[in-house]
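Engineer: Got a predicted model here, sequence first, then my questions.
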Amino acid sequence: MRIDGRVVTPTGVVTGSVEVTGTSIGAVTPGDVADPQWIVPGFVDIHNHGGGGDTFTTGDPDAALRAAAFHLRHGTTTLFASLVSSPFDLMRAATAAFTPLVDAGVLAGIHFEGPYLSAARCGAQNPAFLRDPSLDELETLLTLGGGAVRLVTIAPERAGALDAIRMLVSHGVVAAVGHTDATYEQTLAAVEAGASVGTHVFNGMRPPHHREPGPVFALLGAPSVVCELVADGVHLHDGTLAFAASVTGPDRAALVTDAMAAAGMPDGAYELGGQEVEVRDRVARLARDGAIAGSTLTMDAALRQAVGAGIPIVDACRMAATTPARAIGLGETVGSLQPGWRADLAILDTDLRVVRVMRAGSWVS
């Protein structure tokens, strides 16, 4: 199968065609094309709580299937199911429920955003469920998931956090720093222990100060850390988005949605982690205190926001696909239009809106 257009590769735009052979990319070939459509790698979203009216946060596998299908239609061909801070029983039940979906390839993995987070920087996380990291809990979840648990966010200042990070990394799980009131030094200690992702950098973190730089500067400056950025114009001003991407470069910046069930849905009342959320003008906030509660973002909209902020499309696609894939250990199979890699791609019109999506060589209905 040959698909013509402007093909976005990690090194530039190739006007020509993508050859698809079975489930893989066969070749990217320069040539004359009549259609100016964009062909971009399928998006890789490593931080997502739901969408299309469904959520991952309750551990319901049917809801997870529907949420994954919603985001697939928006070009996200590789997706993590992100939980929020929860009682251990729910964490265990969700792991059991989602592991078959990971095994089937519907989900790429499970992400626990909490409960080992800072009360001072909990944001929309439910403070009733926050606690210090437990090696016993983590061991149980990793054993139950059999490789399905791929990412855990931890506040490094909590008691036992560095031991938990070391344990996760030793099991091949990505440890992330987020929802933290840590100092600059505490954050670097987490990086030294093996943390390699910054969870929605700037958001849910002690703000930077020129005499107390805190986690933001530590994460942006750490060569081994990929920094998640929520590109919805709400979590981050476009100037902040562009600045952060210029500091990290596209190889250390990952666009994420942090989407919740309200993504793609009308304004109204929703739920997140046992808390009421109100969505107005596409912005999700906790009813109790107005804290930002995830987003209503999809990855195609995040790409448009990044390009609108001045980030070149080649870099924006790396941030939306190539870099997050590498951050979670899938960087040699998905996230780029290269020969031999899985044929995951999205066709976008000249306004960068999704026209068609392919996953593993098959068009998505």
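Structural biologist: Structure received.

Engineer: Only C-alpha atoms from now on, for both contacts and neighbour counts.
Structural biologist: Noted.

Engineer: just checking, what packs against the longest helix along the chain?
Structural biologist: Longest helix of the chain, by residue count under DSSP state H: helix 88-103. Packed against helix 88-103 by the contact rule (3 or more Cα pairs under 8 Å, 6 or more residues apart in numbering; DSSP states H and E) you find helix 61-73, strand 109-113, helix 135-145.

Engineer: Now the lengthiest strand in the chain: buried residues?
Structural biologist: For the chain, the longest strand by residue count, based on DSSP state E, is strand 12-21. Residues of strand 12-21 classed as buried: V13, V14, T15, G16, S17, V18, E19, V20, T21 (neighbour count, 16 or more other Cα atoms under 10 Å).

Engineer: Please compare the first structure with the one that follows:
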Amino acid sequence: MILRGKAVVGDGTIDDAVVVTKRDRIAWVGAADQYRGDSPLPQPTSSVLLPGLIDLHCHGGGGTEFSSSDAAGARRAVHHHREQGTTGLLGSLVSAREPVLLRQAEVLAGLVESGELLGIHLEGPFISRARCGAQDPDAIVPGDPDLFERVCDAARGTVRSMTLAPETAHFGELLAAMRRRGVMPSLGHTDADAATTSARIADAAGHPLIATHLFNGMPPLHHRAPGAAGACLAAAGRGDIIVELIADGTHLAPETVSMVFDTVDPDQIVLVSDAMVAAGMEDGDYQLGPLDVVVSQGVARLTTVDGSEGAIAASTARLLDVVRSTVLDSGVDLGVAVASASRIPARLLGLEFERGTLMPNQRADIVVTDQQLRPCGVIVDGMPVGEEGVAWNS
């Protein structure tokens, strides 16, 4: 397969590039005028060629979610995001009672073992009830290392990251257990102050550490009370933590996204979708775990008894939508934004030699978009993705 268009290579771009695939690998990438292959080149196009995107925080989409669906339903969510350019993702589970967590961890483990998911992300249940956002407060419990071990056992070693509040009980024991299990801690859904958060970041020194959707699920940044947001932002500036951004135009103002990219080394930023069941769907009523959600004008909020505006309940965006908003609305350079949704998450997962960039010997996971970064085609493992997100052999 020979593709031609503007290509994102590394953190930069080549205006008229050629990407050649051979079976399931990228064989050659470079400027069209440097191409020396035997096959004729296609005509120049206005297409944009991106590496396959990798989402570290995704709850579902296309009408199904990971926290309650069976394997078939979870697979539909994976396929929906794949059609939209996310060629690898972690399936995120919200806080739930132990039987539900064990059941869903086992369900998603099968999708990891079949190669459809890259792993599982646990968003709770060791988080703050005061900052639970769109999670069930009755399912939130203090830090429990034994419960963590039981969930990891049910997941058959496929848990890759876990969101927990810095102030949760037994934080040190949990951190040690996560290190043994190869699970990345992610600080979030927290009411902790800056000092507590900074101390936990220091405890995790030398190991990968993430801040779950920076600014969301934590106290607002205040000049006399910087809180977890200020501590995480400062740590990202030092290179001690990676910060997630839900740059969908709803969770964060475009100017906030610009500020973070202007303040922090972009290598410390990961774009995520935090997508829920309604991603790619029409407005209406949905579920997020056990909670009722209403989507209006593309914004998901918890349903309230009195009809008032509820808390934002995850996102209806896909990762390519987030990249598009980051570039077009926040003015972030295309190569930098794409790297935050491909190369950097691949590095965090230990997959940097396999995925995340357009370069020879990488997996042939490629997203073709128009100039407005709307998806035109997706290639996974060298094969075009057809209906229902399934790669088919051309």
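Structural biologist: Ah, there it is. Model, not experiment: these values are computed from the prediction.

Engineer: where does the TM-score land?
Structural biologist: In this superposition the chains share a TM-score of 0.97, using TM-score structural alignment, normalised by the length of the first structure; 365 aligned residues with a Cα RMSD of 1.3 Å.

Engineer: follow-up on the earlier one: how much distance is there from the longest strand of the first structure to the middle of the chain?
Structural biologist: 26 Å (Cα atoms, centre = their mean, to the nearest Å).

Engineer: what packs against it?
Structural biologist: strand 2-9, strand 24-30.

Engineer: The alignment partner in the second structure of P133 of the first structure: how many residues sit nearby?
Structural biologist: Counting by TM-score structural alignment, P133 of the first structure corresponds to G143 in the second structure. When neighbours are counted by other Cα atoms under 10 Å, G143 of the second structure registers 23.

Engineer: For C227 of the first structure, list the residues it contacts.
Structural biologist: Taking Cα atoms under 8 Å, 6 or more residues apart in numbering as the contact definition, C227 of the first structure lies against V197, G198, T199, H200, V201, L219, L220, T248, R252, A253, A254.

Engineer: same check, this time on E19 of the first structure
Structural biologist: So E19 of the first structure contacts M1, R2, I3, I25, G26, A27, V28, T29 (Cα under 8 Å, 6+ apart).

Engineer: Can you tell me the closest non-neighbouring residue to it?
Structural biologist: R2 (4.6 Å; Cα to Cα, 6 or more residues apart in numbering).

Engineer: contacting residues for that neighbour?
Structural biologist: S17, V18, E19, V20.

Engineer: any idea whether the aligned partner of L151 of the first structure in the second structure is helix, strand or coil?
Structural biologist: L151 of the first structure maps onto S161 in the second structure, with residues paired by TM-score structural alignment. Secondary structure assignment for S161 of the second structure (DSSP: H, G, I helix; E, B strand; the rest coil): strand.

Engineer: Test my guess that S161 of the second structure contacts L118.
Structural biologist: No. Counting by Cα atoms under 8 Å, S161 of the second structure stays clear of L118, with 11.0 Å between them.

Engineer: What segments of the stretch 101-250 of the second structure are strands?
Structural biologist: Secondary structure of the stretch 101-250 of the second structure (DSSP state E, counting those that start in this stretch): strands located at 119-123, 159-164, 184-187, 210-211, 242-245.

Engineer: What is the nearest of the contacts of C227 of the first structure to A287 of the first structure?
Structural biologist: The nearest member of those to A287 of the first structure, counting by Cα to Cα, is H200 at 21.4 Å.

Engineer: Next one: the closest one from T11 of the first structure, what distance?
Structural biologist: 26 Å (Cα to Cα, to the nearest Å).

Engineer: which of those two has more neighbours?
Structural biologist: More crowded of H200 of the first structure and T11, by other Cα under 10 Å: H200, with 25 against 9.

Engineer: Now which residue in the second structure aligns to that one?
Structural biologist: Aligning on TM-score structural alignment places H200 of the first structure opposite H213 in the second structure.

Engineer: what does M91 of the first structure give?
Structural biologist: M91 of the first structure maps onto L101 in the second structure, by TM-score structural alignment.

Engineer: Also T350 of the first structure?
Structural biologist: Per TM-score structural alignment, T350 of the first structure is aligned with Q371.

Engineer: hmm, back to that, would you format the helices and strands packed on strand 12-21 of the first structure as CSV with distance to G329 of the first structure included?
Structural biologist: Listed next are these as CSV, based on distance: least, Cα to Cα, whole Å:
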stretch, distance to G329 of the first structure
strand 2-9, 19
strand 24-30, 19
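
Engineer: Out of those strands, which one sits most buried?
Structural biologist: Burial of those is given as mean neighbour count (mean count of other Cα atoms under 10 Å); strand 2-9 ranks first at a mean of 21.

Engineer: Superpose on the second structure and give me the mean offset of that one.
Structural biologist: Compared with the second structure after the fit, strand 2-9 of the first structure shows a mean deviation of 1.0 Å (mean Cα distance after the TM-score superposition for the first structure).

Engineer: Look up the counterpart of that strand in the second structure, residue range please.
Structural biologist: Counting by TM-score structural alignment, strand 2-9 of the first structure corresponds to 2-9 in the second structure.

Engineer: now the matching stretch: how far from the chain's centre is it?
Structural biologist: In this view, stretch 2-9 of the second structure has its centroid 24 Å away from the chain centroid, taken as Cα atoms, centre = their mean.

Engineer: How much space separates A176 of the second structure from R131 of the second structure?
Structural biologist: Applying Cα to Cα, one obtains 25 Å for the distance of A176 of the second structure from R131 of the second structure.

Engineer: and those two? which has more neighbours close in?
Structural biologist: Neighbours were counted for A176 of the second structure and for R131 using other Cα under 10 Å; R131 has more, 19 against 14.

Engineer: Map that one onto the first structure.
Structural biologist: Across the alignment, which pairs residues by TM-score structural alignment, R131 of the second structure is matched by R121 of the first structure.
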